[in-house]
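Participant: have a look at this fold, sequence not included:
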């Protein structure tokens, strides 16, 4: 190339290459790719462009641009890779430099997060006008192209979809913003509450793009979040997390409308992204979710990356600098309390912990207690079940259970158990044979079920589960899979006739094996588009996970799906 346009502030590289294409004088668009990358096989990628080394080698003589400069200042890498370890970040930069496009999306986890990237190039009407006034032409801004950004942080106004699809049609051309494709057909209105949260997120993401934050290992972020979770009462030092309270407060803070918009709703499942994120694991999740949690815990972005968080207790106690120092002090205090001959429960209360954690810590620290843990008693030479205290407890517990059976003749043992958990647990642990002999089954229990009400409540939950299954990575929709996700597969399938609403809905959406394979193929096409991978039979089958024995029966359906997505199917 004998010239190259100067990138504008916050201009995405795709836009700069588009401006080159306008000025190049090439009659065919494919010739622009030869100029830029010395190849005709490249694809115009918006988020994470590749073959940057080839681009630099084709630059005018004595150019000051480098591949690293473009990656950090004119692509979405600083955002998508903000929370990944340094080693992986380096691998992704190298992949962007040498041209391995699919590797960048895989290593960033954009395939596995079930996050739908933007379908259209996006613009801010105010920026569009301002760019023409200042630079004589509009351009695509980085911040506007990020999934989860709905507000321009500069003008505090909504951003809009252009008419140009990112992953459709001819992928070997660069599309520039114009007055024809950047039209506001209908103004978007958000509520004040949602607008406030959108502005928070837009500003945080803008800071990530511009801030040059250094990459950290997951252990760093895990420690930062854990410190704040403990400080705010959502976690204990024993790694216990108050998941239910955390979810409730998080949901209340952001509200459902906003969480749905940023593709981060909270489910009741233990595999909910928030639950998984605060557990003791090293999995990287979508960058926006780190920002959601940081904002909720009131951790400024600079602090999150640069300041090691700890706890500050009241003025009479020692300021704690880290989890390790806190743990060390906690253990010293535990040793002191054990020497005072306090009970496990008393120590747990003083240390704001649980008896189970105290027992575990005593064993780990090698503390020799003056008591033995046998049924809660303090016995050295005898087992708990050999003591008079145990015999007295057993006698009273049996008597109490018998009285409850007499008092509630129409209730089963399980129904009585609901209001007398402590008694039932003790008998289950120490007198299970006697308890089984004195258990009662309620033969009329099934007749007491209000199946109409149960059906009405169940069908709502089933619809939500099916929606999640249809939107995420393909899972076959059947009675069994739906029931398993709800934890009721044991009886739901057996009671179909008593659940007419549920039955009618599941039968309307359940899939045959062939229908399921076709849905996997359609999902696979979208995944390959996200990764900018070539659509070949092998790639499609591998990503979609379709077994060879099904290929013959769905061959025509694969052709149809490919044609609908604008692809040739000569390889079939």
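Facilitator: Arrived safely, thanks for sending. Predicted model only: the values in this text are computed from it and were never measured.
Participant: contacts and neighbour counts: CA atoms only from here.
Facilitator: Noted.
Participant: quick check, residue 501 in contact with residue 457.
Facilitator: No. Contact criterion C-alpha atoms under 8 Å: residue 501 and residue 457 do not qualify, at 9.9 Å.
Participant: tell me where the stretch 301-450 of the chain has strands.
Facilitator: 373-374, 377-378 (DSSP state E, counting those that start in this stretch).
Participant: chain center to the last one, what's the gap?
Facilitator: When you say that, I think you mean strand 377-378. 46 Å (C-alpha atoms, centre = their mean, to the nearest Å).
Participant: which strand or helix spans residue 173?
Facilitator: For residue 173, there is no helix or strand it lies in under DSSP states H and E.
Participant: which non-adjacent residue is nearest residue 30?
Facilitator: Once flanking residues are discounted, residue 30 sits nearest to residue 40: 6.2 Å by C-alpha to C-alpha, 6 or more residues apart in numbering.
Participant: okay, residue 241 and residue 275: tell me how far apart.
Facilitator: Applying C-alpha to C-alpha, to the nearest Å, the value for residue 241 to residue 275 is 9 Å.
Participant: ditto for residue 24
Facilitator: Distance from residue 24 to residue 275, by C-alpha to C-alpha: 52 Å.
Participant: same thing with residue 74?
Facilitator: Counting by C-alpha to C-alpha, the gap from residue 74 to residue 275 is 34 Å.
Participant: okay, pairing it with this:
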């Protein structure tokens, strides 16, 4: 069965918007009916930034609209792809081809990121007016929904619709329309927004490329601090100088609004601005990379040049990395692959708290596999030569507790005997009048 009159995606249009326009063209008012027509399934979640089942959508489009093209030209995946390891990038693309239950958001760090998505679907009144003149209809652009972008560089501040994110009706694709996108006068955007939009647009139009490793990102930031002279001695990064540079370039109100303000205490080891200049064990958000490079480089820097420089850094794979890649290459269910992605960034106990629903499904359907993977992962993180329990300390604590219990029991026995001795005397005395 073919979907009649399925629309061709416009340049920079979200795939979510294209599916919504398909419902308008077919006159479908029921969300379930649209899901039946397009996906042949009623369990699809209408996802704005990283939709899945793109292999199904590509069937209704011309041959040049491959799943890869849909991912890189009509989703927000290019914003995150360069900053995660290559194995994870490929795995996330595979999840977007098929169907996932939020696994891509977990693996890309979006679910746990300090930078939150906009609360409402947004639009630019100036761009909406231009769409109506050129195409005769509205559609949602990718850059309108990017966290950190508050304005259109051509027209001004972006406006919020009343469509909340995440969507209240999880299965409804809502098309851009006059009732949602009022054409009003826009305020002029801040210069900071232009910095963000310049780099975001370059990320969005980047073709599919292999991602640098954590090791390469670590070396890049060490080299960046060294070139700028932000070192104390020979090996210690001067984090206070970097912090002052960031605060000098970026407005404090903007940093606070986007949860990127460094803490006031210089001894806080959880400060993201410090962690990004240390050994990378997790990926950082595109906005964090932009903030650092805008503050430390000249105003003409480009994110493309940075990514090219990072990709040229030397790298090597540790035995643990090779083991994880081999494990991921085996045929696994999407849930098992999602669990591997979580374990690459956190221990099993934290992964269980991060995604309890995923853990429950795996425990119910793949219990032996789950317990074995968690056990092996915990062993990899533990040094077998270091005892997990300080037995001498435990014996001292137990001895002290036993002594206190003995003293308490002895005192209680003495008080009981004294009370018994007093009872016969009290029984022979009459009460006072």
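Facilitator: Sure thing, it's come through. Please read these numbers as outputs of a predicted model, since none were measured by experiment.
Participant: fetch the TM-score of the aligned pair.
Facilitator: The TM-score (TM-score structural alignment, normalised by the length of structure 2) is 0.67; 315 aligned residues with a C-alpha RMSD of 2.8 Å.
Participant: now which residue in structure 2 aligns to the residue nearest to residue 30 of structure 1?
Facilitator: Using TM-score structural alignment, the partner of residue 40 of structure 1 in structure 2 is residue 42.
Participant: I'd assumed residue 35 was in contact with its match.
Facilitator: Yes. Using C-alpha under 8 Å, residue 42 of structure 2 is in contact with residue 35, at 5.5 Å.
Participant: would you map the helices across the stretch 1-150 of structure 2?
Facilitator: 15-25, 31-38, 54-58, 67-74, 86-97, 103-107, 125-135 (DSSP state H, counting those that start in this stretch).
Participant: quick one: which of those is nearest residue 360 of structure 2?
Facilitator: The closest of those to residue 360 of structure 2 is helix 103-107. By C-alpha to C-alpha, the value is 14.4 Å.
Participant: quick check: the gap between the closest residue in space to residue 148 of structure 1 that isn't next to it in sequence and residue 245 of structure 1.
Facilitator: Computed as C-alpha to C-alpha, 6+ apart, the closest residue to residue 148 of structure 1 that is not its neighbour in sequence is residue 262, at 5.0 Å. Applying C-alpha to C-alpha, the value for residue 262 of structure 1 to residue 245 of structure 1 is 22 Å.
Participant: one more: residue 483 of structure 1?
Facilitator: Counting by C-alpha to C-alpha, the gap from residue 483 of structure 1 to residue 245 of structure 1 is 26 Å.
Participant: what about the two, which has more around it?
Facilitator: Higher neighbour count among residue 483 of structure 1 and residue 245: residue 483, with 17 against 12, using other C-alpha atoms under 10 Å.
Participant: the more buried one touches residue 492, doesn't it?
Facilitator: Yes. Residue 483 of structure 1 lies in contact with residue 492 (C-alpha under 8 Å); the separation is 6.4 Å.
Participant: overlap in contacts, residue 42 and residue 35 of structure 2.
Facilitator: Common contacts of residue 42 of structure 2 and residue 35 (C-alpha atoms under 8 Å, 6 or more residues apart in numbering): residue 171.
Participant: who touches the residue mapped onto residue 243 of structure 2 from structure 1 in this structure?
Facilitator: Taking TM-score structural alignment, the alignment pairs residue 243 of structure 2 with residue 247 from structure 1. Listed by C-alpha under 8 Å, 6+ apart, the contact set of residue 247 of structure 1 reads 266, 274.
Participant: list the buried ones in the helix or strand residue 247 of structure 1 falls within?
Facilitator: Assigned by DSSP H and E, residue 247 of structure 1 belongs to helix 243-254. In terms of neighbour count (16 or more other C-alpha atoms under 10 Å), helix 243-254 of structure 1 has its buried residues at 246-247, 250-251, 254.
Participant: residue nearest the centroid of structure 2?
Facilitator: Central residue of structure 2 (C-alpha atoms, centre = their mean): residue 110, 1.8 Å from the mean position.
Participant: how about that residue, what does it touch?
Facilitator: residue 116.
Participant: could you do residue 242 of structure 1 as well?
Facilitator: 234-235.
Participant: how many residues are close by the residue lying closest to residue 266 of structure 1 once chain neighbours are set aside?
Facilitator: Distances taken as C-alpha to C-alpha, 6+ apart put residue 272 closest to residue 266 of structure 1, at 6.1 Å, once the chain neighbours are dropped. A count of neighbours around residue 272 of structure 1, defined by other C-alpha under 10 Å, yields 14.
Participant: and for residue 49 of structure 1?
Facilitator: 27.
Participant: what lines up with it in structure 2?
Facilitator: Residue 49 of structure 1 maps onto residue 51 in structure 2, by TM-score structural alignment.
Participant: quick check: that match touching residue 75?
Facilitator: Yes. In this structure, residue 51 of structure 2 is within contact of residue 75 by C-alpha under 8 Å, at 7.3 Å.
Participant: overlap in contacts, these two.
Facilitator: residue 15.
Participant: circling back to that earlier point, show me the contacts for the match of residue 40 of structure 1.
Facilitator: By C-alpha under 8 Å, 6+ apart, the neighbours of residue 42 of structure 2 are 32, 35-36, 171.
Participant: pull the most distant pair out of these.
Facilitator: Farthest pair in the contacts of residue 42 of structure 2, by C-alpha to C-alpha: 36 and 171, 11.3 Å.
Participant: settle it for me: which of those two has more neighbours?
Facilitator: residue 171 (17 against 13).
Participant: residue in structure 1 matching the more buried one?
Facilitator: Under the alignment (TM-score structural alignment), residue 171 of structure 2 maps onto residue 172 of structure 1.
Participant: list the contacts of its match.
Facilitator: 29-30, 33, 42-44 are the contacts of residue 172 of structure 1 under C-alpha under 8 Å, 6+ apart.
Participant: and if we set it to 7 Å?
Facilitator: 30, 43-44 (C-alpha atoms under 7 Å, 6 or more residues apart in numbering).
Participant: helix/strand/coil for the residue lying closest to residue 357 of structure 1 once chain neighbours are set aside?
Facilitator: Distances taken as C-alpha to C-alpha, 6+ apart place residue 238 nearest to residue 357 of structure 1, at 6.7 Å, with adjacent residues excluded. Following DSSP: H, G, I helix; E, B strand; the rest coil, residue 238 of structure 1 is assigned to coil.
Participant: returning to what we had before: and the contacts of residue 42 of structure 2 as TSV, adding distance to residue 119 of structure 2?
Facilitator: What follows is the contacts of residue 42 of structure 2, written out as TSV (distance: C-alpha to C-alpha, whole Å):
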residue	distance to residue 119 of structure 2
32	25
35	25
36	29
171	18
